[in-house]
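Enquirer: Quick one: sequence plus predicted model below, questions after.
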Amino acid sequence: MNLLWRHELPPRPAGRGPKQAVSLDAVVAAAVALADRDGYAKVSIRTVAAELGLRPMSLYTYVPSKDALTVLMVDQVAGEDAPIPADLSPRTRMAAIAHQVRAELVAHPWLLEVSPWRLVLGPGRMRRYERQLGAIEGIGLSDLSMDRVIAVLSEFATGNARMAAAAARDTRRMSDARWWEVHGPVLAEVMPSTMFPLSSRVGATVGELYQAPADPDGAFEYGLARLLDGILREVADRPVPDTPTAGDL
């Protein structure tokens, strides 16, 4: 907790021993860059130290473990979100919440390997939550509904980002066109249209449109639109409190 909130807490007096060669911010930035480049599995105290030209044992003077470093990494990335302008429509502001969550995960796919459950709240994640709440404050939702809207939008964006990240990873290994060249003849033999008529018809339609097994970007926009329709319908259907009349006062 002290490491997360280090910039908000009073400076700690320097301890004994040699002066640290780099800042904790630099350690976290190096770990994020390493995870972005090589994946979360490659992040360790040893590999991050090597990125900084430090001895592995010296990194323990900054962070006690990889788990602690991971918490710092997640919080730093969360702090990168841009504010959502208040003059946008409620629908656009809610859409921005989902777009930001998805963009963060696509840019840092290693986050999908980190459990979001019970992560210690740091300044980055708290400021993001505050911005998200501010984006939907005043549109007619209760406090509980505001939190649930953010959760639903975030979880939907996370699920779609997982598919988008997988598509980006797999197409780097083999293009979709090449995949069909290799596997298409076998699939045509074992999955004749007479056996799977609906799948064949729909699959041919979407395959021609997407030129890929799926369309994560299009699915995201379609699903987000339906989610926002439902949320805004709830707001529109919410009873308006009675306005007191002169006789009631």
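Expert: Yes, it's here. Numbering: from 1, shown residues only.

Enquirer: can we go C-alpha only for contacts and neighbour counts from here?
Expert: OK.

Enquirer: Straight-line length of stretch 110-125, end to end?
Expert: End-to-end distance for stretch 110-125, by Cα to Cα, to the nearest Å: 17 Å.

Enquirer: buried stuff in it?
Expert: Applying a neighbour-count criterion of 16 or more other Cα atoms under 10 Å, one finds Trp110, Leu111, Leu112, Leu121, Gly122, Pro123, Gly124, Arg125 buried in stretch 110-125.

Enquirer: What are the buried residues along stretch 1-8?
Expert: Neighbour-count burial for stretch 1-8 [16+ other Cα under 10 Å]: Leu3, Leu4.

Enquirer: Any idea how far it is from the middle of the chain?
Expert: Centroid separation for stretch 1-8 versus its chain: 23 Å, with Cα atoms, centre = their mean, to the nearest Å.

Enquirer: what does that stretch rub up against?
Expert: Leu9, Val71, Leu72, Asp75, Val120, Gly122, Pro123 (Cα atoms under 8 Å, 6 or more residues apart in numbering).

Enquirer: another structure for you, compare them:
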Amino acid sequence: MSLLWRHELPTRQAARGPKQTVSVDAVVAAAVALADREGYEKVSIRAVAAGLGLRPMSLYTYVPSKDALTVLMVDTVAEEDAAIPGEQPPRERMAALARQVRAELIAHPWLLEVPPWRLVLGPGRMRRYERQLAAVDGIGLSDVAMDRVIAVLSEFATGNARMSVAAARETRRMSDARWWEVHGPLLTEVMPPTEFPLASRVGAAVGELYQAPADPDRAFDYGLARLLDGILGTLSAH
């Protein structure tokens, strides 16, 4: 906790021992860059130390464990979100909130591998929550409803981001066109339109439109619009 809030706590006199050659901020930045580049599974105290030109044991003078480093990484990324302009209409503010959550996860896919429940609250996550609350404040929601709207928009964006990240990874391994070249003949044989009339009709329509099994980007836009319709419709009904 003290590491998370290190910039807000009073400066302490350095303990005796080897002089630190980098900062905690530099350690966290190196870990985030490594996770962005190679994935969360590649993040380790040894790997981060090597990237900074340090010995593994020396990194423990900055962070006590990978778990602690992960909390710092998540909080640092949360700090990146910009404030949502308060002069925008409520619908645009809520849409921006959801888009920020999705964009963060697509930019840092390793976040999807970090359990979100009970992450220690640091300044980055708290400031982001404050910005999100400001985006939905004053539109007629109760305090509890404000929190629920943020949760619903964030969870929808997270689920869609997970699909988008998975699609990007699979497409890098094998293009959709190549996948259908390999598996299409067998699927045509075992899934005749007479047995799956609706799936065949709808699948053909969306396949022609998307040129892929799905379209996470357009699904996000559609789902977000429907969510906002529901939230704003509830407000107008009161």
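Expert: Here it is on my side, so go on. Every value quoted in this text rests on a predicted model; they were computed, and no experiment measured them.

Enquirer: one step back: just flag the most distant two among the contacts of stretch 1-8 of the first structure.
Expert: Using Cα to Cα, the two most remote members of the contacts of stretch 1-8 of the first structure are Leu9 and Val71, lying 17.6 Å apart.

Enquirer: In helices, which of the buried residues of stretch 110-125 of the first structure appear?
Expert: Pro123, Gly124, Arg125 (DSSP state H).

Enquirer: for Pro85 of the first structure, helix, strand, or coil?
Expert: coil (DSSP: H, G, I helix; E, B strand; the rest coil).

Enquirer: any idea how far it lies from Met174 of the first structure?
Expert: Taking Cα to Cα, one finds Pro85 of the first structure at 40 Å from Met174 of the first structure.

Enquirer: Compare those two (neighbour count), which wins?
Expert: Pro85 (13 against 10; other Cα atoms under 10 Å).

Enquirer: show me the contacts for the more buried one.
Expert: Applying Cα under 8 Å, 6+ apart to Pro85 of the first structure gives the contacts Arg93, Ala135.

Enquirer: related to what we said a few turns ago, of Leu9 and Val71 of the first structure, which one has the most company?
Expert: Taking neighbours as other Cα under 10 Å, Leu9 of the first structure and Val71 compare with Val71 leading, 20 against 10.

Enquirer: So for whatever helix or strand Leu69 of the second structure lives in, what gets flagged as buried?
Expert: For Leu69 of the second structure, the host element (DSSP states H and E) is helix 66-78. In terms of neighbour count (16+ other Cα under 10 Å), helix 66-78 of the second structure has its buried residues at Leu69, Thr70, Val71, Leu72, Met73, Val74, Asp75, Thr76, Val77, Ala78.

Enquirer: do the same with stretch 158-165 of the first structure
Expert: Thr158, Asn160, Ala161, Arg162, Met163, Ala164, Ala165.

Enquirer: List the residues that contact the last one.
Expert: Contacts for Ala165 of the first structure were tallied using Cα under 8 Å, 6+ apart; they are Leu105, Val106, Pro109.

Enquirer: how close does the first one get to Glu113 of the first structure?
Expert: With the distance defined as Cα to Cα, Leu105 of the first structure ends up 10 Å from Glu113 of the first structure.

Enquirer: right, and Asn160 of the first structure touches Phe220 too?
Expert: Yes - between Asn160 of the first structure and Phe220 a contact is recorded at 6.3 Å, counting by Cα atoms under 8 Å.

Enquirer: now the nearest residue to Ile139 of the second structure once chain neighbours are set aside: how far from Ile84 of the second structure?
Expert: Leaving aside its sequence neighbours, Ile139 of the second structure sits nearest to Pro90 (Cα to Cα, 6 or more residues apart in numbering; 6.8 Å). Distance, Pro90 of the second structure to Ile84 of the second structure, by Cα to Cα: 11 Å.

Enquirer: How about Gly138 of the second structure?
Expert: In this view, Gly138 of the second structure and Ile84 of the second structure are 14 Å apart by Cα to Cα.

Enquirer: ok, the two, which is more surrounded?
Expert: Ile84 (18 against 12).

Enquirer: Now do that one against Leu186 of the second structure, distance only.
Expert: Distance of Ile84 of the second structure to Leu186 of the second structure, computed by Cα to Cα: 50 Å.

Enquirer: give me the element the residue sitting nearest the centre point of the second structure is part of.
Expert: What sits nearest the mean C-alpha location of the second structure, by Cα atoms, centre = their mean, is Leu105, with 2.3 Å. According to DSSP H and E, Leu105 of the second structure maps onto helix 90-107.

Enquirer: Next up, the contacts around the closest residue to Leu133 of the second structure other than its chain neighbours.
Expert: Nearest residue to Leu133 of the second structure in three dimensions, chain neighbours excluded: Met146, at 6.7 Å (Cα to Cα, 6+ apart). By Cα under 8 Å, 6+ apart, the contact list for Met146 of the second structure reads Leu133, Val136, Asp137.

Enquirer: Aligned counterpart of the second one in the first structure, please.
Expert: With TM-score structural alignment as the matching criterion, the partner of Val136 of the second structure in the first structure is Ile136.

Enquirer: and the nearest residue to Ala103 of the first structure once chain neighbours are set aside, helix, strand or coil?
Expert: Nearest residue to Ala103 of the first structure, sequence neighbours excluded (Cα to Cα, 6+ apart): Ala161, at 7.8 Å. Secondary structure, three-state DSSP: Ala161 of the first structure is helix.

Enquirer: surely Ala161 of the first structure meets His108?
Expert: No - with contact defined as Cα under 8 Å, Ala161 of the first structure and His108 do not form a contacting pair (10.2 Å).

Enquirer: which ones are touching the residue nearest to the centre of the second structure?
Expert: Contacts of Leu105 of the second structure (Cα under 8 Å, 6+ apart): Leu111, Leu112, Thr158, Ala161, Arg162.
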